[in-house]
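[1] Have a look; sequence and predicted model below, questions after that.
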Amino acid sequence: MSYWMNDVMGASIDEPNETQIREIVSSLQTLADDEHPDVSLEHESGWGLSIYVDGTLLWENVEDSSIPPREITLDSWDEVIEVLLKLSRGDIDAVNQLDWQE
């Protein structure tokens, strides 16, 4: 399965490992600004997560506009990392099970 992340400045990293994912999320906390407010992980299935500095995640399928984007704000950065790792493994069902809000 293929996935990639975009860092806070928009650079794309193909199939980052857990350490790289943690570094990208950490950079969000120090480098985010009005022009660069998020990082994202996109899976080849079309599902993607955007992560914002306040811990809000935006979950959407960019290939299926009939599925509305959903949001959740998590309590810790460790929870954010766990969700990103699930998506990186292609575990779409596990990510969908979160308490998303439309």
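    Everything's here; your move.
[2] hey, let's count contacts and neighbours off CA atoms from now on
    OK.
[3] Quick one: residues contacting the closest residue in space to residue 43 that isn't next to it in sequence.
    Residue nearest to residue 43 in three dimensions, not counting chain neighbours: residue 3, with 4.3 Å by CA to CA, 6 or more residues apart in numbering. By CA atoms under 8 Å, 6 or more residues apart in numbering, the contact set of residue 3 is 14-15, 41-44, 88.
[4] and the gap between residue 3 and residue 79?
    In this view, residue 3 and residue 79 are 19 Å apart by CA to CA, to the nearest Å.
[5] Which of the contacts of residue 3 fall within strands?
    14, 41-43 (DSSP state E).
[6] Name the nearest of the contacts of residue 3 relative to residue 95.
    Nearest to residue 95 out of those is residue 88 (CA to CA; 10.5 Å).
[7] hold the first one in mind and look at this next one:
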Amino acid sequence: MYWVNHLTGDSDVEYPLEQLSALYAELSQADAEHTDVSLTHESEWCLSAFASGLLMWENVAGEGEPRHMPEVAQQTVIELWSLLASGSIEEIHQRDWLPGYGR
């Protein structure tokens, strides 16, 4: 199981993967209060995308250290969200992440 968090703070469980580009498109409306959209797997691993291109990879239950990638293309974000939705956590871990939260 997985869920997405929209820019407005609303969430959807098992959001259709073919609509992930629409989720990403919400970032065009980002502001100081509403900054990111994300997909979270039931394992508590989460990928949050920001309008700046920043992509955050963290376990929201506090396991492990947060990681990030700057300036990630939309296609890559959607690919990684799809992997996370299917539970391919180790495959995501293998990517070239930088330590910490980034900016």
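    Arrived safely. The structure presented is a predicted model; accordingly, all values stated were derived computationally and were not measured.
[8] quick one, what contacts the residue mapped onto residue 53 of the second structure from the first structure?
    Counting by TM-score structural alignment, residue 53 of the second structure lines up with residue 55 in the first structure. Residues in contact with residue 55 of the first structure (CA under 8 Å, 6+ apart) are 73-77, 80.
[9] Looking at the first structure, which residue reaches furthest from the middle?
    residue 66 (20.0 Å; CA atoms, centre = their mean).
[10] Helix, strand or coil: sort out that one for me.
    Under DSSP: H, G, I helix; E, B strand; the rest coil, residue 66 of the first structure falls in the coil class.
[11] Give me the distance between residue 102 of the first structure and residue 71 of the first structure.
    If you go by CA to CA, the gap between residue 102 of the first structure and residue 71 of the first structure works out to 6 Å.
[12] And the strands in the second structure, which stretches?
    So, for the second structure - with DSSP E - the strands run 2-5, 11-13, 36-41, 45-50, 55-59, 67-69, 98-99.
[13] Redo the ones you listed as CSV? Include distance to residue 20 of the second structure.
    CSV is the format used below for the strands of the second structure (distance: least, CA to CA, whole Å):
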stretch, distance to residue 20 of the second structure
strand 2-5, 9
strand 11-13, 12
strand 36-41, 9
strand 45-50, 12
strand 55-59, 15
strand 67-69, 19
strand 98-99, 24
